[in-house]
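> just a sequence and a predicted model for now, questions to come.
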Amino acid sequence: MKINIKEMDEFLVELLSEVGKSLLVDSKKDKSVGTKSSRIDLVTNFDKSTEKWLVGKIKEKYTDATIFSEEGYGDVVKDMSGLVFFVDPIDGTMNFVKRRDDFASMIGVYLDGKPFLGAIIDVIKQEIYHGGPDYGIFRNKEKVISPKNQSLPEGLVDISWPMVVADRFNSQAVVQKSSGLRIYGSAGIIFEHLIFGREVLYMSYLAPWDLAAGRVLCESLGLKVSTIDDSPVNMLKSQVVIVGTEKVVSEVLKTVKK
């Protein structure tokens, strides 16, 4: 399938620019809030309306694409053939509701199973991180360079709080070897930190839409994305994922196996 990368990247940036402006206003409004899998898995009327709008725009532009989306307005995606979009309308809904800060919107694009383009908007900053392996990675229009390949003791780590509290996968040992633990509650915000070297590790249980855009950006900049057992990443299922520098992921994989 022949795709104009520049045109698609500009399309993603345009979409998230519109979404970012809307969500910045919406974050200050009263919200209709519900729960999904648990009391800490929230969904709002703005998650649904944002996703519905994004899916509609993508379908209008790329009629042959399939869309894997969080709130169910996309398609039933059974395989990764062709052009597949992953849509996360509001990443960090708890932050959106409780803090009105540290939340993002994300779109990841895969072509025949391979990372192609990704875009994340940090809504509060109104900054869009976008691009892909054959295009380069950008913060708005500024090109992003690869972060330094730091080791675990050199950097801060972000691990999901339930994982740390329960000490799943020896996560507390990972924290103790690092420079310290940070928890933000939004994969999109953490991917932003990773690509700029502000943190060296992210370990969490992620759904496909949580991971898709960030994986494209991180791998394009030389960071490593791995499952907890170092098996191939399956973009059609939720899984525990480790993202970080080459040195850190290698060290963490040894720690979690102990």
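Thanks, I have the structure now. Residues are numbered from 1 along each chain as shown.
> please count neighbours and contacts with C-alpha atoms only from this point.
OK.
> elements contacting the lengthiest helix in the chain?
Secondary structure assigned by DSSP state H gives helix 5-26 as the longest helix of the chain. Under the contact criterion of 3 or more CA pairs under 8 Å, 6 or more residues apart in numbering; DSSP states H and E, helix 5-26 touches helix 45-61, strand 104-111, strand 114-122, strand 127-132.
> list the buried residues of that helix.
8, 9, 12, 13, 15, 16, 17, 19, 20, 23, 24 (16 or more other CA atoms under 10 Å).
> stretch 157-170 too?
Buried positions in stretch 157-170, judged by neighbour count with 16+ other CA under 10 Å: 157, 158, 159, 160, 161, 163, 164, 169, 170.
> A further structure is provided below for comparison with the first:
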Amino acid sequence: MTDIDARVELAERAATEGGRVAADGFRTDLDVETKDGKTDVVTEADRAAQRRVVELVREEFPDDAIVGEEEDALKAVPEEGDAWVVDPIDGTNNFVRETPLWMTSVAAVRDGEPVAAANVAPALGDAYVAGPDDAARNGDALSVSDRTDPETFAVAPTIWWGFDRRDEYAAAVRSIVSRFGDMRRIGCAQLTLSMVASGALDATVTNVSPNPWDSVAGVHLVRRAGGTVTDVHGDRWTVGNRGLVASNGEAHEAVLAAARDAESERTDGG
């Protein structure tokens, strides 16, 4: 087994184990806390699941950096060296509402680029895994959709526009419903990206800069499944870029236009 193969195997195992810990708290009487806003919630299940993922990573790669949403993990991906990016429960708002659209996400990164990723959805029974060359769901090869007509596309806005950025959110929604066949709103960025990778969605779009734990694994899945991922400017997406636009690659410019419509409403100067 090569070093990368070991990281793919560990990403899947850690996401599965972390997801199992999270699932033990799903649809139970959990205390829900808020962090930076009314919709930014966290539970003890998030913390326990992240601790389990970190424990497994430390057993095999004790010197690697760990980037994670909860507790004292790093909050930015190092530009050099090996690191792991962890989201113990992506879609916590769905989780606390007892909606099964949430995931445990683990990605291995080398010099800022993902080399392995696993997004596991315990309540749905799905595990999305990508290595250096391909992607699979529950062991079956993944491929983005082959639709070419934007009027047949199902497109999802993703990442969260805060209450001070609802003009951008509204612009994204208007652009999606006017340009494409239909719109979805999943409420879990990693599941949304996984659905693009599987062809269940044709694209997803935001002009918000996503946190690495909300994006890195899913971006790797989309690319390994044959899709295209850029920032709002149309440049190849990397961690820290403005916006995230992922598609099957067949009408990426149309999807990018929706992100730019949202960006045109931005007034925060960032």
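Arrived safely. Bear in mind that the values here come from a model prediction, so they are computed numbers and not experimental data.
> what's the average distance for whatever helix or strand comes next after the longest helix of the first structure when superposed on the second structure?
Moving toward the C-terminus from helix 5-26 of the first structure, the next helix or strand (DSSP states H and E) is strand 33-35. Comparing strand 33-35 of the first structure with its match in the second structure after superposition yields a mean distance of 0.9 Å (mean CA distance after the TM-score superposition for the first structure).
> mind giving me the packing neighbours of strand 33-35 of the first structure?
strand 42-44.
> run through who's touching the strand it packs on.
31, 32, 33, 34, 35, 36, 93, 94 (CA atoms under 8 Å, 6 or more residues apart in numbering).
> and those, which are buried?
Applying 16+ other CA under 10 Å to the contacts of strand 42-44 of the first structure flags 93, 94 as buried.
> in the contacts of strand 42-44 of the first structure, find the pair that's most separated.
Spanning the widest gap among those are 31 and 36, at 15.7 Å by CA to CA.
> how many other residues sit next to residue 154 of the first structure?
By the measure other CA atoms under 10 Å, the count of residues near residue 154 of the first structure is 15.
> residue in the second structure matching it?
Counting by TM-score structural alignment, residue 154 of the first structure corresponds to residue 152 in the second structure.
> pretty sure that match sits against residue 179.
No - with contacts counted by CA atoms under 8 Å, residue 152 of the second structure stays clear of residue 179, the gap being 9.7 Å.
> list the buried residues in stretch 91-105 of the second structure.
For stretch 91-105 of the second structure, using 16+ other CA under 10 Å, the buried residues are 91, 92, 93, 94, 95, 96, 100, 101, 102, 103, 104, 105.
> which residues touch it?
15-16, 18-19, 26-27, 30, 32, 39-42, 85-90, 117-124, 186-191, 213, 217.
> please spell out the PyMOL selection for the buried subset of these.
Remark: buried members of these, expressed as a PyMOL selection using 16+ other CA under 10 Å:
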select buried, resi 15+16+18+19+26+41+42+85+86+87+88+89+90+117+118+119+120+121+122+123+186+187+188+189+190+191+213+217
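> what helix or strand is the spatially closest residue to residue 115 of the first structure that is not a sequence neighbour located in?
Once flanking residues are discounted, residue 115 of the first structure sits nearest to residue 216: 5.4 Å by CA to CA, 6 or more residues apart in numbering. With elements taken from DSSP H and E, the one containing residue 216 of the first structure is helix 208-220.
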